[in-house]
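*Asks:* The sequence and its predicted three-dimensional model are supplied below.
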Amino acid sequence: MGHQSYDDDGMLDAAIARSLELGERGIQVAVMVGNNLVAEAWGGVADDTGRPVDERTIFPVFSVTKAATALAAHVQIERGLIDPDAPMATYWPEFGRHGKDTITLAHVLAHQSGIPQMPANVTPELMCDWDWMIREIQEFKPYYPPGTANTYQAIVFGWLVGEAVRRTDPQHRPFADFVREEVMEPVGIMDFWLGVRSEDLARVGVLVSDLAGPGGVLIEGATEASLAAKPDAVALDAPVHNRHDVWQACLPGTGGIASARSVARLFAVLANDGELDDHRLLSPERVRAMLEPRAMSNIPDMVLVGGNRWSPPMGAGGLWHGGTLLGDGPGVLCHAGLGNSIGFADVDKGYSVGITHNRLFTDDTVTGEHPFAAIAEAVSEILARIQGR
């Protein structure tokens, strides 16, 4: 167990210990207030060899990745290079085939594009081939007209947004390079990867899974769109996401690999109204616009099924407005990842949190005390102490 704690008297360290008692394998937590890392703790093991988790361990964070990808789009919107309400085909002409000519980036960010599916013949190897994915997406036919249904783009989100960004980048860089050079490096985020370097593979925490159902997906009540969005061939679960080729590919909807510190720092950009360490990434107005809920917020999603359909508290800008153990509220911008990785910001209160780990579970599989309950309590107490000064 290790920690760097500035205000918590070891409380976060104790919360990490409790999460390990409740089944966590390896975990990191980081808390930022303003520009400052105020608490950080880690513990457990990164793989079956017993390699200890430390501050340099990086973990697959699944859909927390979508926050980084959405921010890249907002950078291009802010620069006037993308109009979110213009057809995506304006920037990516081949995309407009087969009835997709009216889909906008705004539809994609709100998960209302009507094309949540992955290619029918996808494999892990093909998913790692950016050009192949783009060619397949160009041939998609919508399941629903854009803007008429909530259709969570569980995996495909990253290529939809990423190719729009790449096409509007004057340098036409690979999307992973754009994110690193235009989003991460300017604000000092050093360990959030869309494609892990070979020399960093040994730092990745290997996943173990306590998910339910095929590929971890609960399929009761599944729609055709739901099954197409999360095919078993590229299941969001440990077998696929422990592959080195998947770790090293740019999968900008689900394939990010990061430390909790880097996740907290990414969300600190939002918590600080678009600025971190005197570098402005986004305007305060753009960040505040992300707090607006998407249209049809209360209509059940056609992809997120399992028992009863539900709709996450999704904003119009691609971030969630709550739905994690860390809470919700009018100033919350967050994104959970499959298995309970979390990136969280409260724009009104100016703080952010990152939780990364290697045991995949859903709240449906928890009986008794939630493994993150003590962590949420510790974070709340740390923030209360800081605000009380």
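*Replies:* That came through fine. Residues are numbered from 1 along each chain as shown.
*Asks:* hey, let's count contacts and neighbours off CA atoms from now on
*Replies:* Fine.
*Asks:* Helices of the stretch 1-150 of the chain, start to end?
*Replies:* According to DSSP state H, counting those that start in this stretch, the stretch 1-150 of the chain carries its helices in the segments 11-21, 65-78, 105-109, 124-127, 130-138.
*Asks:* what's the answer for the stretch 251-389 of the chain, then?
*Replies:* Under DSSP H, counting those that start in this stretch, the stretch 251-389 of the chain gives helices at 260-271, 284-289, 373-387.
*Asks:* Dead centre of this structure: give me the residue that sits there.
*Replies:* residue 64 (1.4 Å; CA atoms, centre = their mean).
*Asks:* mind checking how far it is from residue 84?
*Replies:* Distance of residue 64 to residue 84, computed by CA to CA, to the nearest Å: 22 Å.
*Asks:* List the residues that contact the nearest residue to residue 136 once chain neighbours are set aside.
*Replies:* Leaving aside its sequence neighbours, residue 136 sits nearest to residue 119 (CA to CA, 6 or more residues apart in numbering; 6.2 Å). Residues in contact with residue 119 (CA atoms under 8 Å, 6 or more residues apart in numbering) are 133, 136, 137, 140, 228.
*Asks:* Below is structure B, check it against A:
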Amino acid sequence: MAETLSKDTKAGKIEGSYDPKFKPVVDAFIENCETRDEVGANVAITLEGKTVVDIWGGRKARDGAAWEKDTVSIVFSCTKGATALCAHMLADRGLLDLDAKVGAYWPEYAKNGKEETLVSMMLDHSAGQPHVRTKLKDGAYYDYDYMVKVLADEEPFWKPGIRNGYHGVTFAWTVGELVHRASGKRLGRFFADEVAKPLGLDFTIGTPEATEPRIAAMIFAEPDPAAANSKFTQALLTDTSSAAHLFLMNSGNTDFNSRECHAAEIGSANGITNGRGLAGMYAPLANGGGKLVGPDTLARMGRVAMATHEDATLLIPSRFALGYMKSMDNRKEPNAPNSSCIMSDAAFGHVGMGGSIGFADPECRMSFGYNMNRMGAGILLNTRGQALVDAAYTALGYRSNASGVWAM
């Protein structure tokens, strides 16, 4: 029997329901609201396809209206999980060969040192296009065709396939255009028709204006003094040719809280949903693939495809499946706070800038989603999101994450 929740906290009122087994998640959510400066958020968990946690609350702004059940927000790079799913669905249908050259689908791309790029390299961040050197025009991210052409014309930062570096924004068009070429539909439409609508998800890539009143604006993170000496921060500040600098500074003055950005189709960064939508998207993938993908495709989706001791963009150790993050334990890396995302070894999903996360765990048949409006500093999860993930695994009887993954 599910328990209902209605509680006033420092952040505001929180509501929802949960299986009593998952009370540790509820306690962590309350703690986030009371002591970790949560403003507004939603966490949702499914187990064997059944919702076992759905809690929301706080405020849509620090002094704003209440965060309602249907409040949504940008989930930044959690969007990559949706984009990758579209690519894997096409692969499962035989319409996109992950081992083929990109030029087989997108001939205009196969030039300037990119001729040997494989589709799989687009997904595992080894394609050599973590960003672009071309100075982007104002509003570039809102212009899909412009960004596709810029990427096709660029030279790679390294020979494709020899290393990986997080394609933080360019993933929207490297993978997104492959979805377009293979399916005949632009990414946002394919995702809506083939994933969001069939699963009943409140999740859009290219959001209609009617949704705008429900969107909680992002409260951007304040600089973290503890990260001032990180390799990423130093590259950002001192090396204008680095992927780290270009990734964040050459953005065409994108305003992620603007209507123009919400309406655009940025398949790496501007998906709009909530924890419920993220958990709902991953639920079939935690339970054999459902009607989305078959078992062989699902097995490939969750397998480590690329790992390194120093990601060329993030400048921390990283581990990726094809389009998804795997558990990353950087807790002992010097000068790298909030640079971990610790799940089980079987889990795969994606963190979003500021600390949102969605993932599937086929081992325990759990899916997880968390979104919020107050962004945390750092590259991956901050204390709020990791506390919720930790509580979920604790509730399921997992013993420890000392090994770098949650283990029984």
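*Replies:* Okay, I see it. What you see is a predicted model; the values in this text were computed from it and never measured.
*Asks:* Out of the helices of the stretch 1-150 of the first structure, the one nearest residue 36 of the first structure is which?
*Replies:* Residue 36 of the first structure lies closest, by CA to CA, to one member of the helices of the stretch 1-150 of the first structure: helix 11-21, at 16.3 Å.
*Asks:* Confirm for me that residue 263 of the first structure is in contact with residue 345.
*Replies:* No: between residue 263 of the first structure and residue 345 there is no contact under CA atoms under 8 Å: 10.2 Å.
*Asks:* who touches both of those two?
*Replies:* residue 353.
*Asks:* returning to what we had before: out of the helices of the stretch 251-389 of the first structure, which one sits most buried?
*Replies:* By mean neighbour count, with neighbours taken as mean count of other CA atoms under 10 Å, helix 260-271 ranks first of these at a mean of 29.
*Asks:* ok, average deviation of that one from the second structure?
*Replies:* For helix 260-271 of the first structure, the mean deviation from the second structure after alignment is 1.0 Å (mean CA distance after the TM-score superposition for the first structure).
*Asks:* mind checking what residue 341 of the first structure lines up with in the second structure?
*Replies:* With TM-score structural alignment as the criterion, residue 341 of the first structure lines up with residue 356 in the second structure.
*Asks:* mind checking how far that match is from residue 141 of the second structure?
*Replies:* 21 Å.
*Asks:* Going by how many neighbours each has, rank those two and give me the top one.
*Replies:* residue 356 (33 against 26; other CA atoms under 10 Å).
*Asks:* give me every residue that touches the closest residue to that one other than its chain neighbours.
*Replies:* The shortest distance from residue 356 of the second structure to any non-neighbouring residue, by CA to CA, 6+ apart, is to residue 371 (4.7 Å). Taking CA under 8 Å, 6+ apart, we find residue 371 of the second structure in contact with 41, 42, 43, 73, 75, 273, 274, 275, 355, 356, 357.
*Asks:* what do you get if the cut-off is 6 Å, keeping everything else the same?
*Replies:* 41, 42, 274, 275, 356 (CA atoms under 6 Å, 6 or more residues apart in numbering).
*Asks:* could I get the residues you listed as CSV with distance to residue 298 of the second structure?
*Replies:* Output for the contacts of residue 371 of the second structure, formatted as CSV (distance: CA to CA, whole Å):
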residue, distance to residue 298 of the second structure
41, 29
42, 27
274, 24
275, 22
356, 23
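*Asks:* Kindly state which residue of the second structure is aligned to residue 90 of the first structure.
*Replies:* Per TM-score structural alignment, residue 90 of the first structure is aligned with residue 104.
*Asks:* do residue 63 of the first structure as well
*Replies:* Under TM-score structural alignment, residue 63 of the first structure pairs with residue 77 in the second structure.
*Asks:* shouldn't its match be in contact with residue 267?
*Replies:* No: using CA atoms under 6 Å, residue 77 of the second structure is not in contact with residue 267; the gap is 8.4 Å.
*Asks:* more crowded one of the two?
*Replies:* Using other CA under 10 Å, the more surrounded residue of residue 77 of the second structure and residue 267 is residue 267, with 31 against 28.
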